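**Student:** predicted model follows, preceded by the sequence.
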Amino acid sequence: MKEYNPREIEPRLQQAWADAELDKVNESADKPKKYVLEMFPYPSGDIHMGHVRNYSIGDVVARYNRMRGFDVLHPMGWDAFGLPAENAAIKRNSHPATWTYANIETQKASFKRMGFSYDWDRTVVACDPEYYRWGQWIFEQFWKRGLVERRNSPVNWCPGCQTVLANEQVIEGRCWRCDSEVEKRDLTQWYFKITDYAQELLDDLDQLEGWPERVKQQQANWIGRSEGAEVQFALCDADGNETDDLITVFTTRADTLFGCSFFVLAPEYPRVAELVAGTEYEKPVMDLVEASKKVTAVQRAQGDHEKHGEFTGRYVVNPINGQKVPVWVADYVVADYGTGAVMAVPCGDQRDFEFARKYNLPIIPIILGDDDPLMEQLAGEKNRVVTEVPWEEAMDAEGTLVQSGPYTGMRGGKHSEGEAAIVAALEEAGRGKRKVEFRLRDWLISRQRYWGNPIPAIHCPECGVVPVPEEDLPVLLPKDIDLAAGETLASHEEFCSCTCPKCGGPAKRETDTMDTFTCSSWYYMRYTDPHNQDAPFDSAKANRWMPVDQYIGGIEHAILHLLYSRFYTKVLRDCGLLNFDEPFTNLLCQGMVLDEHGDVMSKSKGNVIAPETMIERYGADAVRAYILFMAPPEKELLWNEDGLAGVHRFLVRVWRQVHDLLGIAGEETLFDPEAVNDKKAPAPADAAKTLLRERHRVVGKVTDDFERTNFNTAIAAIMELSNAAGAFLRVTNAEQRAAEYADMAAEVASVLVRLLAPVAPHWADELWQTALGNEGSVHRAEWPTFDPEAAKADEVELAVQINGKVRARINVAASAAEDDIRAQALEAISAYTEGKNVLKAIVIPGRLVNVVVK
């Protein structure tokens, strides 16, 4: 028998697969399609175990579906623009492309070493002009549809990366890339109007039945739909007389308007400077505005951040009761949600409550629970009586309205009787209307760095901002740029200077590049037609392959890449390029790989395990099988090399079993003559019967598990089939197997190899061809079938309990009636029940009998 030697087998088969173009997609095949995709990586170095897990999962899905008769698209590429490449180039006095393409070659070699079955003819690299040309073209289609806007507004500025960030790229106040604290700056930037699709992005989450609920919930929360009302407050003069100058707020709780005791503007509110200009309040207010820029919007919005405010000296009039309300500027209000102005109701909002306590502002109770001590005092009152409360925190739940004029006694809360009545009154007075607001803000795509896709726009002093003509795309990045010397696109004269395509006069090119998430928001479409020179993709091809049937990647992209990709898909659908609404039918978010101490593996921590080291010791197939077996794919995986060694031993054992089952092992490797006389060992006929039953049961189990991406339990089931094969081989010798069980043994050998083929592709292909003697690759073979009736056991073992304690075990016919099972169980425990009163015997089919005695 040839020994299992992955060092020799794996490179040889990888080359054979490449020569045969085994994984190349045959688009003319008359087969149902399956599009399997893992999120493409950033080429920042060689792959790590997190990559191995992600791509092993995808490869199993792809290989399994090929064997199931599908025409499978399984491509790979690189998300190649971005700051790491630029920073590495500056550090090395090199060019980002040099670093990027070198890392791509390194990663590609590792992917091949792992045996991943990619169609390399479909590779997409985001920094290739042939790809980013179409990214610019798509930008211009968005522009034509009114989805591109250039405006001045407060933005997130990362001092570490020296660029702006979208809201989604600020994680707890820090840059998602470098972890620097993010600041606010006023800049003119480019935006995609993703808010135009906010409602559809929210509604269509219901279509995504194959997505994890936690991802859908994160997106729903980020989109943040709120139903409420816009309310207009009029600025007033010193005597409280209203002016025509109105400030609008959005509120979901118009029912609490009678509790508005002060009015708050965000530091970024555009009229703050105007409201305090030339007054004694100007300096303290503007000092607060400047100070707030050093605190991130996320920190400011968090309830535990210390709140700071300054009075503006101005007042507004509450439109529901005519009361004069002071206007403050406070750093706990941010301009990203609503209008940047807030009607502060401290009795019903904890942040307002804390601010009011700090600055001695009134807290007017206007909504109370039925058991609140203030209820008796305030119920029925038509005028404000109490402006302070004994509470230690705000009461923001539903309740009964008090001190609310004609609405006192009504039920308050969202969508309540009181809320409806007050909004109706505001609408009648022309001071309010129903409104739906979203937390989602427009996607800021401008980046002030070199290594990105240039925004295809030209600034002309006569014509304004105009798009680059489509025939002039792509706008190419200049290669002769000295990043180490601090040169940027803005200072690169040859890049900047151009001619206006409308008037022919001198103009300047846009020097911002696009957020790299624009590259990853449509790459999966380009895979369907990667060499198209006339369009980003052929619609017929995209519509044939899309949506992606199984998408695999990290949960960290829930409100970044995944949300943006959904947006791109909907826009390109509306452009007439696609005929579907959502890009990914099923989504699997794989868990992190942890080191032996439970810490996430990362280069910065120095605890990364190089796949190449493990491949050298145990082979790529063992690494793949281990990483799939040790935990469910969506859970964290604790790395343990002992477990990897155990999986390697399992592959060695099944390798021997296949040869023994086929009668070609040479010397017997598993037959144990002493086992034949062991009373605990099964008779050969019984072992054969069990093996045949397990062959059908396990194929059914593995098929079901693979369909549901439960790879760990699928491999465990294959181990159970191996155990049954081992029991059979121990009690039968080669001659007996050849004479009595040759066909069944050969069938089980073939089934074992095919079941493990998606998991351990080199191991399986070698056995398929050299041991089983088949022509061609196992990866072109059919997936094994099974007979559900043949998988059923003739007998089952049941535990027999007395008052919850196991006292015996019985074997009963699988089809036995409950009365017969009950009688057999009582007989088995008769010694324990003698002299006792048997109250009942409960049969749980297939598991146990629980007897209750007294």
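**Tutor:** Looks like it came in fine. Every value quoted in this text rests on a predicted model; they were computed, and no experiment measured them.
**Student:** can we go C-alpha only for contacts and neighbour counts from here?
**Tutor:** Will do.
**Student:** in the stretch 401-550 of the chain, which spans are helices?
**Tutor:** 417-429, 493-496, 517-520, 523-526, 539-545 (DSSP state H, counting those that start in this stretch).
**Student:** these: which one's closest to V72?
**Tutor:** Of all the helices of the stretch 401-550 of the chain, it is helix 539-545 that lies closest to V72, at 9.1 Å by Cα to Cα.
**Student:** of the helices of the stretch 401-550 of the chain, which stretch is the most buried?
**Tutor:** With neighbours taken as mean count of other Cα atoms under 10 Å, the helices of the stretch 401-550 of the chain reach their highest mean count in helix 523-526, at a mean of 24.
**Student:** packing partners for it?
**Tutor:** Using 3 or more Cα pairs under 8 Å, 6 or more residues apart in numbering; DSSP states H and E, no helix or strand is in contact with helix 523-526.
**Student:** can you list the helices of the stretch 401-550 of the chain in JSON lines and add distance to W639?
**Tutor:** Formatted as JSON lines, these follow (distance: least, Cα to Cα, whole Å):
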{"stretch": "helix 417-429", "distance to W639": "56"}
{"stretch": "helix 493-496", "distance to W639": "49"}
{"stretch": "helix 517-520", "distance to W639": "30"}
{"stretch": "helix 523-526", "distance to W639": "31"}
{"stretch": "helix 539-545", "distance to W639": "36"}
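**Student:** and here is the other one:
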Amino acid sequence: MTEYNPNVIEKKWQDIWEEKEVFKTSTDKSKPKFYALIEFPYPSGKGLHVGHPRPYTALDIVARKRRFEGYNVLYPMGWDAFGLPTENFAIKNKIHPKVVTEKNVEMFKNQLKSIGFSFDWSREINTTDPMYYKWTQWIFLKMFEKGLAYKQEMPINWCTSCKVGLANEEVVNGTCERCGGEVVRKVKNQWMLKITEYADRLINDLDTVDYIERVKTQQINWIGKSEGMEVDFQISGTDDKLRVFTTRPDTLYGSTYMVIAPEHPLIEKYKNEIKNLDELKTYQEMSSKKSDFERTELVKEKTGVEIKGLKAINPANGKEIPIWISDYVLISYGTGAIMAVPSHDSRDWEFAKKFGLPIVEVVAGGNVEENAYTDTESGILINSGFLNGLEVKEAKKKMSDWLEEKGLGERKINYKLRDWVFSRQRYWGEPIPLVYCEKCGWVPVPEEELPVLLPEVESYEPTDNGESPLAKMKDWVETTCPKCGGKATRETDTMPQWAGSSWYFLRYIDPHNENELASKEELDYWLPVDWYNGGMEHTTLHLLYSRFWHKFLYDLGVVPCPEPYKKRTSHGMILGENNEKMSKSRGNVINPDEIVNEYGADTLRTYEMFIGDFEKSVPWSENGVKGCRRFLERVWRLQDIVVEGDDCSKELETSIHKTIKKVTEDYENLKFNTAIAALMSLLNEFNSIGKMTHEDMRTYLILLNPVAPHITEEMWDRLNLGGMLHKATWPKWDKDKIVDEIIEIAIQINGKVRGKETISIDETKESIREKVLKNEGTRKYVEGKNIVKEIYVPGKIYNIVVK
């Protein structure tokens, strides 16, 4: 037998798969479909690092398994290629962003092909392709038509060095994360998308999808829905009021001061009455250099300035209270003003303690300073006039009724979610397909004229006044109004990188369609996406934006379902060997090309799946890579012990069927490490008896193939096991042959047997609990009840005590 040589084997099979279009998605719609989706990468000049293949391999395993099971599989790949990193590189190196993008895509694609992913490359998309962004522009025009796209003055983070607007996450300690330059707040007229219109649906429809719990929680927290009251505080001696939103109107008597955002228009309006205007202006300038994220960080030290010369009146008790400005209050959130209740809010308490402001306890429940950190949700009202003696819940209602009756406030639902700032003052993005006419206002470019192409420019340098580089292109900017035929100018802002990634999963379904985003027939068949895996860092903004766009398209009748993704899972990062996040500055980045060249793509794939719990971050280990290579060499040597036989080896029948069951279930539950461990264990058993039949080998190679496709295809071919491996059928286990592993337990509710459940002998308590709570016989005794205790006697009984 020849030596295992992955460099030869892997190239051979990659060429065969490409030539025969093995992974091209079938047009046969009689088959059940499976749409597997991973987040398409940003093709930077750095290329892939070993973190990228982890999620790609995971869903590649599931996609390959589904093909064995007879599904029509769509597993596509593309490029999220617009964006500032490419533009900055182009500016620095005097190369057109289009050229930079083409080179980066070519490098990424070659890297991905070398790892042997079963992508359908015939469906490759690129957000910078005019035939792609034509439909991005089309979606934007539909939003404009429906009133969901509008223009508004908005403060942005402005890097004085890069001369470009930055996202909050790109500002660190008041400086630009990229260049270290000073960042200031600048007001710009920006295009906005009204995502808040969909806030309730974005929360409620999470009940209809299979997302891991931490993803749902992040979505809900980001939207931040809260029910409460908007309350008016009169500004003493004036007709003006400061309106605040609060979820705790019951604590109004405990409001001993107010805080407004440094940018609040009140300061300009009453500048003649304010006695310390210079002090306030200094503080305003300091605040303008911080991002919203930095301003609202809970851990930072509180700062602020009292507005001397203005007071507010607490509507509950008529007392005058001071008004402060502080950067932890944002003009863009709520009303830009808060009522501070330092006895029952940790942030307000820290501020009050620092500046010596009064603290009045209004909900009984122990030491005031302790309460500050419990944000009391229950207890009896004290020091609160007509609310004294009431429970919090009752006091909330009574105060809300009183405020509405007196005309001092109204019930309100508030959201932390803000409308999406959609403008970018840069070149490398989708042109916004609108023109401005003095007579007609903003007018959409006619659909038949889409796409509005990004023009060629000599310089991508941002302008000194903060406008897009496109603003300097007079011939492109000056146009005629589609409505009246008069003079008009094009919008020179471009779309953010998020635009193209908000609907890319739809274009994969019908990527070459020139007449529509995708055909109705294709969308009806493929949607929703069956399984979407991505990083936790994208489970707020990207996931939210794409769900919003999809819901909008559903309302238009373009897509057939209200949610884009049936299932969403997430993976942990691969860290450097020093247990730190991989980065060039730390010198711990691992290039997958080097691993593929030295050990083989199958070794890289096997190691990345064997490294640990898929959902947790894990450090890279060179020794672990070598261990996986040794495992594959042992798999290769199994060819030496194969004997004739189309039946399973009797000695290993139970072990083989247990392994089929284990691997099948573990692949579906992202437990790749334990699936591979089971295959390692079975390999040991084959070697211990010194032989295996052709049927044993068929089963083993099919089970291993999704993880290590090249070596398994080669061995299948060498041993003449029938046709090509990728056309085989996934093996099934016989429950009678793993009988020692299956047992039945009784389920008791309050001591009475109410049902029985079949479980595996080694099944976890969490898994058993899930089965017990879904059991038809017991569910009616548990639903709507309070579970006070659960006792599991392993292998015998599961007892639940309910009230």
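**Tutor:** Received it, and whenever you're ready, just let me know what you need. Since the model is a prediction, treat every value here as computed from it, not as a measurement.
**Student:** mind checking the TM-score on these two?
**Tutor:** The TM-score (TM-score structural alignment, normalised by the length of the second structure) is 0.87; 740 aligned residues with a Cα RMSD of 2.7 Å.
**Student:** circling back: which of the helices of the stretch 401-550 of the first structure sits closest to I821 of the first structure?
**Tutor:** Closest among the helices of the stretch 401-550 of the first structure, using Cα to Cα: helix 539-545, at 53.8 Å.
**Student:** against the second structure, where does that closest one fall?
**Tutor:** Helix 539-545 of the first structure corresponds to residues 520-526 of the second structure when matched by TM-score structural alignment.
**Student:** and the matching stretch against the first structure, how far off on average?
**Tutor:** Comparison of stretch 520-526 of the second structure with the first structure after fitting gives an average deviation of 1.8 Å (mean Cα distance after the TM-score superposition for the first structure).
**Student:** touching that stretch from outside, list them.
**Tutor:** Counting by Cα atoms under 8 Å, 6 or more residues apart in numbering, stretch 520-526 of the second structure makes contact with K29, K33, F34, Y35, L506, I509, D510, V558, V559, P560, all of which sit outside it.
**Student:** want to try CSV for those residues, with distance to E213 of the second structure as columns?
**Tutor:** Output for the contacts of stretch 520-526 of the second structure, formatted as CSV (distance: Cα to Cα, whole Å):
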residue, distance to E213 of the second structure
K29, 33
K33, 26
F34, 23
Y35, 22
L506, 25
I509, 28
D510, 32
V558, 29
V559, 26
P560, 26
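**Student:** buried among the residues you listed? Need that as a selection in PyMOL.
**Tutor:** Listed next is the PyMOL selection for buried residues among the contacts of stretch 520-526 of the second structure, using 16 or more other Cα atoms under 10 Å:
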select buried, resi 33+34+35+506+509+510+558+559+560
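**Student:** show me the contacts of stretch 520-526 of the second structure that map onto helices.
**Tutor:** L506 (DSSP state H).
**Student:** still on that earlier bit, of all the helices of the stretch 401-550 of the first structure, which one is nearest F111 of the first structure?
**Tutor:** Nearest of those (Cα to Cα): helix 523-526, 18.7 Å.
**Student:** in the second structure, which residues correspond to the closest one?
**Tutor:** Going by TM-score structural alignment: helix 523-526 of the first structure matches residues 504-507.
**Student:** run the chain-centre distance for the matching stretch.
**Tutor:** 16 Å (Cα atoms, centre = their mean, to the nearest Å).
**Student:** that stretch: average distance to aligned residues in the first structure?
**Tutor:** Averaged out, stretch 504-507 of the second structure is 0.4 Å away (mean Cα distance after the TM-score superposition for the first structure).
**Student:** can you list contacts of that stretch?
**Tutor:** L37, I125, T127, Y132, L517, A518, L523, V529.
**Student:** then stretch 562-573 of the first structure?
**Tutor:** 142, 194, 197, 201, 219, 517-518, 520-522, 578-583.
**Student:** so which of the residues you listed is the closest to V285 of the first structure?
**Tutor:** Relative to V285 of the first structure, the closest of the contacts of stretch 562-573 of the first structure is I194; by Cα to Cα it sits at 33.4 Å.
**Student:** for A793 of the first structure, see how far away that closest one is.
**Tutor:** Per Cα to Cα, to the nearest Å, I194 of the first structure is found 57 Å from A793 of the first structure.
**Student:** just give me the match in the first structure for Q152 of the second structure.
**Tutor:** So, by TM-score structural alignment, Q152 of the second structure is matched to R151.
**Student:** out of the helices of the stretch 401-550 of the first structure, the one nearest S94 of the first structure is which?
**Tutor:** Ranking these by proximity to S94 of the first structure (Cα to Cα) places helix 493-496 first, at 19.4 Å.
**Student:** what's the mean distance for that closest one versus the second structure?
**Tutor:** With mean Cα distance after the TM-score superposition for the first structure, helix 493-496 of the first structure departs from the second structure by a mean of 1.9 Å once superposed.
**Student:** coming back round to it: secondary structure class for the match of Q152 of the second structure?
**Tutor:** Following DSSP: H, G, I helix; E, B strand; the rest coil, we place R151 of the first structure in the strand state.
**Student:** for the stretch 201-350 of the first structure, which segments count as helices?
**Tutor:** 213-223, 272-276, 282-292, 297-301, 350-358.
**Student:** could you export the ones you listed as a markdown table, including distance to K605 of the first structure?
**Tutor:** Shown next, in a markdown table, are the helices of the stretch 201-350 of the first structure (distance: least, Cα to Cα, whole Å):
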| stretch | distance to K605 of the first structure |
| --- | --- |
| helix 213-223 | 28 |
| helix 272-276 | 46 |
| helix 282-292 | 34 |
| helix 297-301 | 27 |
| helix 350-358 | 38 |
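**Student:** okay, those in CSV with distance to P365 of the first structure and mean neighbour count next?
**Tutor:** Shown next, in CSV, are these (distance: least, Cα to Cα, whole Å; neighbours: other Cα atoms under 10 Å):
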stretch, distance to P365 of the first structure, mean neighbour count
helix 213-223, 30, 17
helix 272-276, 29, 16
helix 282-292, 29, 17
helix 297-301, 24, 19
helix 350-358, 11, 20
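**Student:** which one of these lies nearest to V812 of the first structure?
**Tutor:** For V812 of the first structure, the closest of the helices of the stretch 201-350 of the first structure is helix 213-223, at 42.2 Å, according to Cα to Cα.
**Student:** what's the closest one packed up against?
**Tutor:** Using 3+ Cα pairs under 8 Å, 6+ apart: helix 213-223 of the first structure touches helix 198-203.
**Student:** for E438 of the second structure, grab the count of nearby residues.
**Tutor:** 11 (other Cα atoms under 10 Å).
**Student:** over to the one 5 residues further on?
**Tutor:** V443 of the second structure: 20 surrounding residues under other Cα under 10 Å.
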